[in-house]
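Colleague: predicted coordinates and the sequence they were generated for:
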Amino acid sequence: MNPRRKKRLGIVLAIFIGISATVGLMLYALSQNMDLFYTPTEIVNGKDDGSKPYVGQRLRIGGMVVPGTVKRDPDSLLVSFDLNDVGPKVTIVYEGILPDLFREGQGIVAQGVLKDATTIEAFEVLAKHDEEYMPPEVAEAMKKTHQPLEYSQEQKQGSGQ
C-alpha cells in the first residue's frame, strides 16, 4: 500500500471509531436516564410480561393519593403518603414543597427511586389537574368553532338520551 492510501485508511478508521464511541456513550447515557412508568399494582405484583422493578431502580409511578394517609413532618418538608390504583398500596416519601393541586383523593405522578418492595423515595411529585379543566385559549377557540356545552346537553335530554 502506498503512503497516501495508508493515510486515507487511517483517517477513515479514526472517524469510524470516533462515531462508534459517540453512539455507544449516547446509548449508555440514555439507558441510565430512562424511567419506566408503573402503577402501584405493577410495583407489587409485576407487569403483565413478568417484569418487576428492582430496589434502587429509578421509576415513575402514577395513582391516587389514599385519603387519610398524608403525614407531614412538623420540623421539615418531609411528607409521606400512600398511593393506590385498584390493588395494593405503595408508600411515597418526598422531601420538598408539594404542588398546589396536591390533595387526598387526587391523581398524582411521582418520579423517584424504589427503596423497598412498597416504598418509593420521590424527588419529584406532579399533581394531575381536573379532567374538566380547559385553558382559556382552548375554551375561547371551542366557543368559536363548536356549539356551547349547555346546548348540546339540552339537546341530548330532549332527544331522550
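Modeller: Perfect, I can see it now. Numbering: from 1, shown residues only.

Colleague: for the rest of this, base every contact and every neighbour count on C-alpha atoms.
Modeller: OK.

Colleague: quickly find the element holding residue 16.
Modeller: helix 3-32 (DSSP states H and E).

Colleague: ok, how many other residues are close to residue 5?
Modeller: 10 (other C-alpha atoms under 10 Å).

Colleague: check the secondary structure at the residue nearest the centre of the chain for me.
Modeller: Geometric centre of the chain, nearest residue: residue 60, 4.5 Å, by C-alpha atoms, centre = their mean. Look at residue 60: counting by DSSP: H, G, I helix; E, B strand; the rest coil, its state is strand.

Colleague: before we move on, back to that, who are the packing partners of the helix or strand following the helix holding residue 16?
Modeller: Toward the C-terminus, helix 3-32 is succeeded by strand 36-38 as the next helix or strand (DSSP H and E). In this structure, strand 36-38 packs against strand 58-65, with contacts taken as 3 or more C-alpha pairs under 8 Å, 6 or more residues apart in numbering; DSSP states H and E.

Colleague: try this one side by side with the last:
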Amino acid sequence: MTRKGKRLSFIGGILAVIGLAAGLVLTALSDSVAYFNSPTDIVSKTPSPGQRIRLGGMVEDGSVIRGGRETITFRVTDTVESVPVTYTGILPDLFREGQGVVAEGTLGPDHVFLADTVLAKHDENYMPKEVVDDLKARGLWDHDKSAPKAATPEAAMTGVGS
C-alpha cells in the first residue's frame, strides 16, 4: 500500500470512530431527554411504553387523593383533557389543586401517568413556559389574568415583582 493509501485509510478509520462516538452520544441523550407534553398531547398521541416525558398543566380541582404511605393520585388538566397521575414521595410545599405543575415520568399500560418527579409553581403568578406556550397556541391564554410576572435582575435585587 502506498503512503497516500495508508493516509486515506487512517483518515477513514478516524472518521468512522468519530461517527460511531457521535452516534452513541446522540443515542444516550435521546434516551435521557424527557419531552414536554400537555394532557391533550398525551390523550391524542399516546407515548410509547417506558418513554420518559414531562406532563405539564394544572392540578384539577377535587382530584387529589392521598393514599397509604406517601402515594398521591391526582389529575393534571389543560382545560381540554386531563390525565391521571400517581406519585409516590413527598410533594412540594406549593403543590395544591388549581395550581401549575410539571410531572416527569412514564405513562403506564393503564394510561395512568407514573410520576417520579413533581415540580410545583413557585409563586402565585408563575406557570411553566411550556404550559404557557401550549395555552397560547390553543388560544386559551388570558394575559390579564394568568400572565407570569417578568423576572428581571432589578426585580430580583429589590424584591419588586416577586
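Modeller: Yes, it's here. Remember, predicted model here, so these are calculated numbers, not experimental data.

Colleague: where does the TM-score land?
Modeller: After superposition, the two chains reach a TM-score (TM-score structural alignment, normalised by the length of structure 1) of 0.72; 138 aligned residues with a C-alpha RMSD of 2.8 Å.

Colleague: what's the counterpart of the residue nearest to the centre of structure 1 in structure 2?
Modeller: Superposed on structure 2 with TM-score structural alignment, residue 60 of structure 1 falls opposite residue 54.

Colleague: quick one: the residue nearest to the centre of structure 1 and residue 33 touch, right?
Modeller: No: using C-alpha atoms under 8 Å, residue 60 of structure 1 is not in contact with residue 33; the gap is 11.8 Å.

Colleague: any idea how far the helix holding residue 16 of structure 1 is from the chain center?
Modeller: 35 Å (C-alpha atoms, centre = their mean, to the nearest Å).

Colleague: for stretch 68-81 of structure 2, same thing?
Modeller: That offset, for stretch 68-81 of structure 2, works out to 15 Å (C-alpha atoms, centre = their mean).

Colleague: could you check the angle strand 58-65 makes with the helix holding residue 16 of structure 1?
Modeller: Here the directions of helix 3-32 of structure 1 and strand 58-65 differ by 30 degrees (axes from the mean of the first three to the mean of the last three C-alpha atoms, to 10 degrees).

Colleague: returning to that earlier point: distance of the residue nearest to the centre of structure 1 relative to residue 46 of structure 1?
Modeller: 14 Å (C-alpha to C-alpha, to the nearest Å).

Colleague: next: residue 20 of structure 1.
Modeller: Plainly put, residue 20 of structure 1 is 36 Å away from residue 46 of structure 1 if you go by C-alpha to C-alpha.

Colleague: of those two, which one has the most company?
Modeller: When neighbours are counted by other C-alpha under 10 Å, residue 20 of structure 1 and residue 46 differ, and residue 46 comes out ahead with 15 against 12.

Colleague: ok, that one touching residue 54?
Modeller: No: using C-alpha under 8 Å, residue 46 of structure 1 is not in contact with residue 54, being 10.3 Å away.

Colleague: mutual contacts of those two, please.
Modeller: Counting by C-alpha atoms under 8 Å, 6 or more residues apart in numbering, residue 46 of structure 1 and residue 54 have no common neighbour.
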